[in-house]
Structure formats: C-alpha cells, structure tokens
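S.K.: Provide a 3D model corresponding to the input given below.
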Amino acid sequence: MIRTRFAPSPTGYLHIGGARTALFSWAFARHHAGQFILRIEDTDVARSTPEAVQAIIDGMNWLGLTHDEGPFYQMQRMDRYKEVIKKMLASGTAYYCYTTPEELDRMRDEQRSQGLKPRYDGTWRPEAGKTLPPAPSGVQPVVRFKNPTEGVVGWDDLVKGRIEIANSELDDLIIARQDGTPTYNFCVVVDDWDMRITHVIRGDDHVNNTPRQINILKALDAEVPLYAHLSMILGDDGQKLSKRHGAVSVMQYHEDGYLPEAVLNYLARLGWSHGDDEIFSMREFCGWFDLDHITPSAAQFNTEKLNWLNAHYIKQADNARLADLVKPRLEARGVTVAQSPSLEAIISLYKERITNLNELADAAEVFYIDLTPTPEILAQHLTPESLPALRDFVAGIAEVSWEAPAINALIKHCIGAHGLKMPKLAMPLRVLLTGQAQTPSVDALITLFPRELVLKRLAVAQTI
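M.R.: Sure thing, here's the model as predicted:
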C-alpha cells in the first residue's frame, strides 16, 4: 500500500509551495489507490500556534485535498519519541552529551578560525577502548545520535536522481534537547516509521535532512521510504518566490476570488507535465500523475497564467454555484442582494468578461446599490450630440417590450433618427445604468434591470 504524507509546521500559513507539495503527495496516493496522511509538525512550541494549524487545515479543505488519516500532532506523540530514544540509548545507537551550548560555540569558532567545517568534536561519543570524561555535575545532557563515521549514505531520489553523502560529513545529530524534548529530524523519522510512509514527497530544502534521517531509520532497523524532493518555485521575475510574487496564504487566493480548481490545476503544472495538456480535472490529474514527469529544475510562478486558468474555470462554472460564491462577497461590502435582478442572470452576462470572483462582485454590485455616476464620466459621455437620442430612448423605453431584441430595435431607431453611430447612445446608457463605460451588450444589460430602475437611472438625461 502506497502511503504518503504532508507534514507542515504550523508556524505560519499554508503557502503556495506547501500546497503544491500537498497536492503532489495527495495525487500520488490517489493514483496508486493508496493513503494520504496529514501530520502537523508542531514541536517548535515557541512559533507554532493554533491559528496557524487552523489556517493549514482551512487551506487543505478549500483545495479539497482530503486526508485518509490524521491530522496527527507531534506534540501528542512525545511519549512515543522518548520511548524510542530510551531504546536507542540502551542499544548504543544514541548517547548522552554533556557539552554545553557555550562550549559548542567556542568549539565551532576555533574550527572556523582553522578553516575547518564547524561540527561537534565527539567528546562524549562512546567508542571501543575510549574512556569518557566524568559527567559534570549540574549539566543537563542532550542526547545525540551515533552517526556512522565510515562509508556513504545514499538514496535514489525519485526527482533528482542518485544522491550520496559521505558519513564523515555528518556529525552526531542532537535527537533530544537538554529538557528532554525530541528534535525535528528525530520526530520525523519515528513518525514516518510508525505511520508506514512509503514515499516522502517534499521540498528540496529538506535534502540535507535526508541522509541523517536515513541513518537513524537504519539504526532503528526500520524500512527506509523512497524520497522525492521537489525543486523550489521561483517568482515571475525568476527570483525566489516572495509575497509579492504570490507566496501568500492559500486562503488569500480564496479572498482574491480564485476558484480552488483553478489553483489546483495551476499548481499541478508547476514542475510537472502530461504532454501539452494545460487544462484538466483533478480526476484526470490523479489518473495521470506519477513522479517520473516532475522536472528537477525550479518551476516559475506565472500570475498571468493563473489568471487565465481562473477565467476559464469561471466561464465553465455553474451560475448558481458562482452566485453562492459572489453573494457573501457582496454582503461583506454591505450590499444586500435583492431578488430582482437575479444574481445568476447578472453572472451569466458578465462571467465571460472577468478573471476572478471579486471582479464578478464588482460587476454585480451596481445592480443593487443607489448609483451616482461621477460628474467626470457624465460629462465625457452625455454630450450635446448624444442627449437628443438619449431622451428619445428614455421616452420609448417606458413602453417597449422588456426583452433584448425589442430594446435593441429601439436603440437602432433612436440612433437612426439622429444620424448617430451605436456608441453615441450605447455609452451614455452604460454610464447611467452602471457608472461604467465598459459593459456587456447594452440591450442584454438593460433587460437585467427592472423597468422602474432603468427609468429612474436614465431620468438624469431629462435634467441636463
């Protein structure tokens, strides 16, 4: 059984890079009819917060990346970690180290001054025939893993290929602090072991942790999972992804009016491909996804491409669903959505023209508020040339059949009678009805409004 995991640290929000890691881990498990586990690595007590945990879970839920087991919390597994450390101490694969932090700092400073790589010097490491110093009184020891000193530790990374590190390059990792709390790298190992994780899919910022974790797993006589390290995501400008590029909370994309399927589709193409396919469902993605087509080079975030995908999915979305998503956005602005005009009808008319839900809310808002176009836009479009035709239209609209063809015929009659082109009447109508010079077809626009509201908004033409 394939078992993957997503294991974020709740020291901040779920960002776009973490969401891609979660997506790939989830899709790999789904592709192989396996299981996807959610684990919260909250051992950094000083920085982990309940709000950050909730932000991660909210982001996963919004994206629809459902987990089969969990969420598991490392802080609730402390007894298990301490039990394993106790067994390692008894077996000789771990040992107590009484070197103080101050002594470590002096040791590293001296090594740097000699041009050496700073590392623990092994003072308290037990070896055959070695006599250890007496344990100093009043010093609480840490526990270190007794890392092999010879040979190499290597793995066939499913993205990056073969990676090998000489054991001589790795010093003895602290696996429990002075207060007895286990460290990150050790907790990860025990969790992956206990949870029977078969494939660890994570960012390549963890590559340096992997040889240490493999050595600890081997010391525990545990099965070593397969590793796939995903390359970083760069911003539009090729620089490291930052907040200005889109490295914000996944839920910010929700706030900004993106649909989750658009974000998922976009993330799926960040470093992975299936031929030339650009638009696909998550069902198709899970059917296609494997690790073979993940590129080892960095992916580049492209906001324009994400916007294009989002516009596509909005065009395809059911109007009732879009109305359910837009209505709370309007209400958050203090706008009450009336029964008439129909929000679904407004969405149907505008959704071909916008790229996100907030733009859709902007378009819909003018139908439900007391609208006062700015003097500047009125002066620009209600010209002496257009006003006579506009007044004729206002007179005719009171009686015309309330459907687009009849309204279109009235517009054409008015411009024909005054020798004008369509924009000379259509633009003033758009401005008076919506306050905007750019709208969908003006006859279709007018039919969305109740007749009384159209007459009210066009009445200003009679006073100029």
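S.K.: hey, let's count contacts and neighbours off CA atoms from now on
M.R.: OK.
S.K.: now the helices for the stretch 351-464 of the chain?
M.R.: For the stretch 351-464 of the chain, the helices defined by DSSP state H, counting those that start in this stretch occupy 357-365, 375-381, 387-397, 404-417, 422-434, 442-448, 451-458.
S.K.: out of the ones you listed, which is closest to Arg162?
M.R.: helix 357-365 (45.1 Å; CA to CA).
S.K.: mean neighbour count added to the helices of the stretch 351-464 of the chain, as TSV?
M.R.: Below are the helices of the stretch 351-464 of the chain laid out as TSV (neighbours: other CA atoms under 10 Å):
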stretch	mean neighbour count
helix 357-365	22
helix 375-381	13
helix 387-397	19
helix 404-417	16
helix 422-434	22
helix 442-448	19
helix 451-458	16
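S.K.: with distance to Ala299 added, can I get the ones you listed in TSV?
M.R.: Below are these laid out as TSV (distance: least, CA to CA, whole Å):
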stretch	distance to Ala299
helix 357-365	27
helix 375-381	44
helix 387-397	54
helix 404-417	48
helix 422-434	42
helix 442-448	42
helix 451-458	51
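S.K.: off-centre distance for stretch 415-429?
M.R.: Relative to its parent chain, stretch 415-429 has a centroid offset of 48 Å by CA atoms, centre = their mean, to the nearest Å.
S.K.: quote the end-to-end distance of it.
M.R.: 13 Å (CA to CA, to the nearest Å).
S.K.: ditto for stretch 427-442
M.R.: Terminal residues of stretch 427-442 lie 9 Å apart, using CA to CA.
S.K.: before we compare anything, build this one as well:
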Amino acid sequence: MKPIVRFAPSPTGFLHVGGARTAIFNWLIARKLHGKFLLRIEDTDRQRSTEESIRQILEGLNWLGLNWDDDIVFQSARNDRHKEVVEDLLANDHAYRCFCTPEELESKRLYAEQHKINKRYDGTCRKLSREQISEFLERKMPFSVRFKIEEQKTEFTDLIHGRHQTDLTDMDDFIIQRSDGTPVYQMAVVVDDHDMGVNLVLRGDDHLSNTPKQILLYKALGWSIPQFGHLPLILGKDKTRLSKRHGATSVQEFRNNGILPEALFNFLCLLGWNPGQEQEKMSREEIIDLFEVNRINHTPAVFDEQKLAWLNSRYMVEMPFDQLLFHAEKWCKDNQYSLRPDEEERFMFYLKIIQVRSKTLTDLYDFLKIYFDSPQIYDEKGVQKYFKKEGVSELLKKLRGTLSSLDDLHFDAIDKLDGLIRQFAAEHNLAAAKVIHPLRLALTGRTESPGIFELMHILHKDKVISRIDSAVDYINNL
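M.R.: The predicted model follows:
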C-alpha cells in the first residue's frame, strides 16, 4: 500500500525548523514510495490562528520545495463533519454528555488532591439515566462530550521508538467536544486523517501522549488505524529544546539571513536521520533515494548552526553561475541598482570573485553593495589602524593624483594596477601593504575585501578616485 502522509501545522506563528523537518520527512516518504503528501491547516484556534501565519507557512513550504498533493484542507471548515462523528459515538454508547460545570470539576479535583486519591474524572455523568439526560437537555444545560474509556491499555508499534504500551487505568474519560460545540484536537485530527485517507502519521515526540487516545477513537469508530511514528525533538547546543533564545528558529529567519533553501533542506534532513554514508552535501534526488524511516534516530538531534553555515557555504561556492546571476540581478532590481553597458563585463568578473567569499546570500548582497555604494561609514578598527596614521591623508592624495593621470585603459589590466601600486609604494619608501590597507578601507569601508587590484579594475577609474576623495575628506575631519 502506498503511503498517504500529511503535514498539519497550526497557523499561530512562523514555520519552525522542527515543523519544517517533520514536513520534509513526510514529503520524503511520499516521494520515495510514490505516495501522497497532503497538507492540512489546523486552524480551529480562531483566536491565535492568523492569515499571516498561514501565508508564512505556505511560503516556507514552497521555498523549501515541498510541493503537496491535492487541495489544502482547512480544519476549521470541517466542524460539521466533526460534530457528525461525535454524534455517531454518542449513538453507539462510546461517548456521553458531561453536564459538570467548571466549578464542580475543580471541586472534584481539589477533593481528590486533599484525600490523595486518583484525580481522574469520577464518571458522574457517565452514570446518568436517559431521563436525567433528557431533563438536562430540555433545561438547555451546557455540556461537553467525553469519550468512554473501556480498555485497560493500548499498544502500538512506533516506527521510530518501537513497541509502545500505555496503561489506561488512570486516564480520564477525555473530552472530545467542548461545551461550545467545537471538537478538541484529538477528535478533529482522527476524523480528518481518516477522511483524508492518511495511513501513516509521522509527527513530533510531543504528540506521543496523544496517540493512545487517538487509537481508542479509531477503534470505537471501526476505522483502520494508521501507522504512527514520532520524531525526537530538536535541541539547542545546551541540550535544551530549541527555542528563540538559541537564535533563529523559523524557516523565514534563516531565509532572511541568506541561507539557501537547498542548504536548509539538506541540513534538516541530517537532523536525526542517518543516510548511511559519510557524504553530507546531497542533492534532493540523492536524499530521496537514500531515505528510510528506519534510519531515523530515536534520540534528539542537536541543531548546529555552524554546520548549517558550513553546508550553506558549500552550496554557495558550487552554485551554477546562472543561478548566482539570478540572485544578483534580483537584488539589483529590488534595490533599484542598474548597470551601464560598459560595466557588465566587469560586474560578471566581480560576481565570480565574490562567489567564493560568500557563505550566504546576505554575504553576496553585502559584497554587491561595495560595487554600487561608496562607503558611508568606515570600519572602526580600520580607522584606528590605518586612517589615523600620520601622513595617510597626504599619501592617499598623492595616490589619487597618480591614478587620475592614467587613462581608462590602464584600469582594464589588473597586472598593470598591481605594478603601479607597488611602484608607488617603492617611490615613497613604503612596503606595498602600507598603501594597500588604507586604499582598501577607502574603497570599501572595510579591512577585508576581494583582492585590491581586482577591485580597482572592477570599480574602474571614476569610482576609485571618487572614493579616495571621500576618504580623504573623512580623514581630514577626524
């Protein structure tokens, strides 16, 4: 039987990397075994669910390349169906109406606590006669609906953790429908998974305690029980659950930080899954081919942001040039930068140089700013080390004079620029570095950049001289 899996996020915030990993693993199962990957938005919490969160979740899944099959199911649109199934459970004596008020339930809880007895619901309304129920309904007394637990235990084989058994003797007859007529999570999930044909549920460990209740519902309704698998948590480096205090935790944040979708996809696949080989950078097709549920670890995975940065840098360096150009051109368009025809060849050369230096798209964009924008601020350490040295202003003025006397063609040859700067330094009895470092700071505002001679060629005469002039003005005002 081909697997039908689903990803069912609640739209109460951004797509967390833990949720993204769950979606990826489900997607891999479906693509590996030619099944279906379905998407359900669990938006029954109307107060916390937002359209913006739905948009962010869908955008995040699309950005990661997780295409889903069939139409999106919105849980909130299925309330009538949930109620219908609750009525079936009531009609078949698998559930009962509970007329206990919140105050009465709290009183029962306190009594149990004081007398050190089991705190489970005492079944008061389970014992009501038909006449009593009819009377309460006639009086329009509010009620919730509880599932009637008849079994002593549940057992199932978890795809990741193996055999799992739960003792039900201390479990409440749990509520499946609130007093306002809305279903609780357990009820809605079981109905929706059944109706969508889901036969394999792979989700986080935090849902493990829900599974016994859901199995009871499946049995009572006479429906086929899907396979269950529960993914261990993702931890921060301090081995606590990954949260905002560890840094970025949402797909959108990593996207904003310049991480590539293929790098984050690859990285999240390796969080808790062992491909059975040492190679870590893998294409989507290779991962699909290697993926097996039985290779998912049963212990939590640690989110190593340094490893993600390393993996992303590999993807950046090996990115096909046409893809790199696409990112650069989009950034230029978004920021209203344009090239003159005579700049295009040098710009392409610059892209090839900065590609190997860019660990993220953010790095790439920062390097692009060097090309288009004169420095507005200068690196503070660089200012202290190079601009505040005695005679630097005069040195840059003299260099400006030398460069302005050259024709434009001189800037087309990197080796000529190299020779000129070194000759200029020698004529002033200086090591070449004494000229190169303040010149780099003047041209870029930074102490590190692509090679200075390549940069002079790329920026060309007018930009080089203009930036030296600005730096001299800045130094003179220190």
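S.K.: out of the helices of the stretch 351-464 of the first structure, nearest to Asp44 of the first structure?
M.R.: Closest approach to Asp44 of the first structure among the helices of the stretch 351-464 of the first structure (CA to CA): helix 357-365, 36.9 Å.
S.K.: list the contacts of the closest residue to Asn199 of the second structure other than its chain neighbours.
M.R.: Closest residue to Asn199 of the second structure in three dimensions, ignoring its sequence neighbours and counting by CA to CA, 6 or more residues apart in numbering: Pro226, at 4.2 Å. Contacts of Pro226 of the second structure were listed using CA atoms under 8 Å, 6 or more residues apart in numbering, and they are 198-201.
S.K.: repeat that with 10 Å
M.R.: For Pro226 of the second structure, the contact set (CA atoms under 10 Å, 6 or more residues apart in numbering) comprises 3-5, 190, 193-194, 197-202, 215, 218.
S.K.: can you pick the most crowded of those?
M.R.: With neighbours taken as other CA atoms under 10 Å, the top of the contacts of Pro226 of the second structure is Val5, carrying 27 neighbours.
S.K.: what's near enough to touch it?
M.R.: Counted by CA under 10 Å, 6+ apart, Val5 of the second structure has contacts 23, 25-30, 35-39, 193, 196-202, 226.
S.K.: please enumerate the helices of the stretch 1-150 of the first structure.
M.R.: Along the stretch 1-150 of the first structure, the segments classed as helices by DSSP H, counting those that start in this stretch run 16-31, 50-63, 78-91, 101-113.
S.K.: quick one: closest of those to Leu410 of the first structure.
M.R.: With respect to Leu410 of the first structure, and counting by CA to CA, the nearest of the helices of the stretch 1-150 of the first structure is helix 50-63 at 47.2 Å.
S.K.: the closest one vs the second structure, average distance?
M.R.: Once superposed with the second structure, the aligned residues differ from helix 50-63 of the first structure by a mean of 1.1 Å; criterion: mean CA distance after the TM-score superposition for the first structure.
S.K.: skip the chain neighbours and tell me the closest residue to Asn79 of the second structure.
M.R.: The spatially closest residue to Asn79 of the second structure, leaving aside those adjacent along the chain, is Thr182, at 6.9 Å (CA to CA, 6+ apart).
S.K.: looking at it, Val400 of the first structure is touching Ile407, isn't it?
M.R.: Yes. With contacts counted by CA atoms under 10 Å, Val400 of the first structure reaches Ile407, the gap being 6.9 Å.
S.K.: what sits in contact with each of those two?
M.R.: In contact with both Val400 of the first structure and Ile407: Phe393, using CA under 10 Å, 6+ apart.
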